[in-house]
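> Everything below, folded, please.
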Amino acid sequence: MEEELKEKSGQLDDFPSGEALEISEVEQLTRPRYHYRLFFGDLKLRVHEDVMIKYRMLKGSSFTREELEEIMEANERQSAYASSINLLSFRSRTRTEIMRKLREKEFHPHVIEVTLERLEQEKLIDDGVYAQQWANQRVRSQKKGKVWIRQELRQKGVEPQHIEEALGNIDEDEELSSAVQLAEKKWRSTPGGMLDKKRKTMAFLMRRGYSSDLVRKALAAVQNKDQEEEDV
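Have a look, this model is predicted:
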């Protein structure tokens, strides 16, 4: 475990200064992917494939400790970037979510910041776009209200201005329509009298993150429809 940590962090404490060391063996690793273990006699380092290619770290090549220190700095940046790309390949994420994951992997704070800036420059993370897409998806597919969505985006570390802009762009009629659909379903599945139906439906919508004003509108729509059906 200690040797794995040393490889991961790129420590070069055991490497002699001012002396060129030759790569005696190159071993491809299955985990983490796209990484190689380089042997310098009894000493070894773990590097990302892109870094190995860039610096031509092949068997028989020689490097001083000073050169390796520079290479390992580049290696940590590349590893952090590659780890971020892997996370984003599964789903979109916020800046804060990527930052938290990189911290868990114990990357240096400066490396994390550089990586996040690169991802933003390349438009691979964009909290404003993320917030808008998330809000629309939660209203349409999950039938969540703005209160719920605001809390979710806060937990994901999205800045307040992005959250409010995303919520402000939600179509009010669409949110009300989603609330009415939920209210109708809850109303019809709730046994008991009018008071019980009203109380339980209101509580249900509130738990789904709809505002009290929108809950009242949705409930009124359901009651009116229910009354119309009884009058037929």
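> Going by C-alpha atoms from here, please, whenever you check contacts or count neighbours.
Fine.
> any idea how far E229 is from R199?
21 Å (Cα to Cα, to the nearest Å).
> which of these two has more neighbours?
Taking neighbours as other Cα atoms under 10 Å, E229 and R199 compare with R199 leading, 12 against 9.
> who does the helix or strand where the more buried one lies touch, helix- and strand-wise?
Assigned by DSSP states H and E, R199 belongs to helix 194-207. Applying 3 or more Cα pairs under 8 Å, 6 or more residues apart in numbering; DSSP states H and E, one finds that helix 194-207 makes contact with helix 172-189, helix 212-231.
> With distance to R93 as extra columns, can I get these in CSV?
Converted to CSV, the helices and strands packed on helix 194-207 look like this (distance: least, Cα to Cα, whole Å):
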stretch, distance to R93
helix 172-189, 24
helix 212-231, 30
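> one more to put side by side:
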Amino acid sequence: MVRLTNYKLQKSAWDTALDCLSRRALTNHELETRLSDKGFEIEEIHKAMHKLENYGYLNDQELALNYSKGRLKRYSRRRVIADMQNRGIAPHLIEQVLGEVYSRDEESQQCLSLARKWWAQEEQHWEEKVSKETNRKFVPVKLWVQQKVARKLMQRGYSSDMVRDVIAEIQSLRNNEMTDF
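As a prediction, the model looks like this:
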């Protein structure tokens, strides 16, 4: 009878890197950090990473392009830049990729679209809140909604100037709707 032990075979940097990349796409920096944290020698790490780049499994430019396309639908350019910098993507690569997929007009339109959606949601929340608590005094709906929407947009990384312009545009559109009755 063969005795089983808790002996575990030591994985190579190559096997560990493939295991990491099988879960999600990583930047060169992220993969190097993970392998280094697992105790691999720097030479072995660079050898595995070079092999991965040759096979096309490790490509910061492609990752940055896909990442920015997915994130720019929900976040500002500034937020996406910060997120990509945190992932270790080179600044020149970030600017190149964002120049291809995103313009200031698109960012402004995205901000306006989010603000309109959230404005309607926050007005409804305000109405629900007021109907539940009739004895309390509340901030006027316009101010309450404006603050909530502005805060959400700022959390998404939109500049204060852009947020101010979008809020003003929504308010003017709503004022025009009120006078059309």
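> So after superposing, what's the score?
The pair, once superposed, lands on a TM-score of 0.75 when counted by TM-score structural alignment, normalised by the length of structure 2; 162 aligned residues with a Cα RMSD of 2.8 Å.
> re the thing from before, which of the helices and strands packed on helix 194-207 of structure 1 sits most buried?
Across those, the average number of neighbours (mean count of other Cα atoms under 10 Å) peaks for helix 172-189, which reaches a mean of 17.
> helices or strands up against it?
Using 3+ Cα pairs under 8 Å, 6+ apart: helix 172-189 of structure 1 touches helix 127-140, helix 194-207, helix 212-231.
> and that helix with helix 212-231, angle?
Orientation check (axes from the mean of the first three to the mean of the last three Cα atoms, to 10 degrees): helix 172-189 of structure 1 against helix 212-231 gives 50 degrees.
> returning to that earlier point: now for the helices and strands packed on helix 172-189 of structure 1, which one comes closest to A80 of structure 1?
Each of those has some distance to A80 of structure 1 by Cα to Cα; the shortest is helix 127-140, at 19.4 Å.
> got the angle for the closest one vs helix 172-189?
Going by the same axes, to 10 degrees, helix 127-140 of structure 1 makes 40 degrees with helix 172-189.
> Which positions in helix 127-140 of structure 1 come out as buried?
D127, G128, Y130, A131, Q132, W134, A135, N136, R138, V139 (16 or more other Cα atoms under 10 Å).
> which one in structure 2 is aligned with V129 of structure 1?
Matched across to structure 2, V129 of structure 1 falls on E62, judged by TM-score structural alignment.
> Report the separation between its match and W14 of structure 2.
21 Å.
> just L52 of structure 2 next, same as before
Per Cα to Cα, L52 of structure 2 is found 8 Å from W14 of structure 2.
> E106 of structure 2 too?
From E106 of structure 2 to W14 of structure 2 the distance is 41 Å (Cα to Cα).
> got a list of what the spatially most central residue of structure 2 touches?
Most central in structure 2 under Cα atoms, centre = their mean is R71, positioned 4.8 Å from the mean C-alpha point. By Cα atoms under 8 Å, 6 or more residues apart in numbering, R71 of structure 2 lies in contact with V80.
> Good, we can wrap up now.
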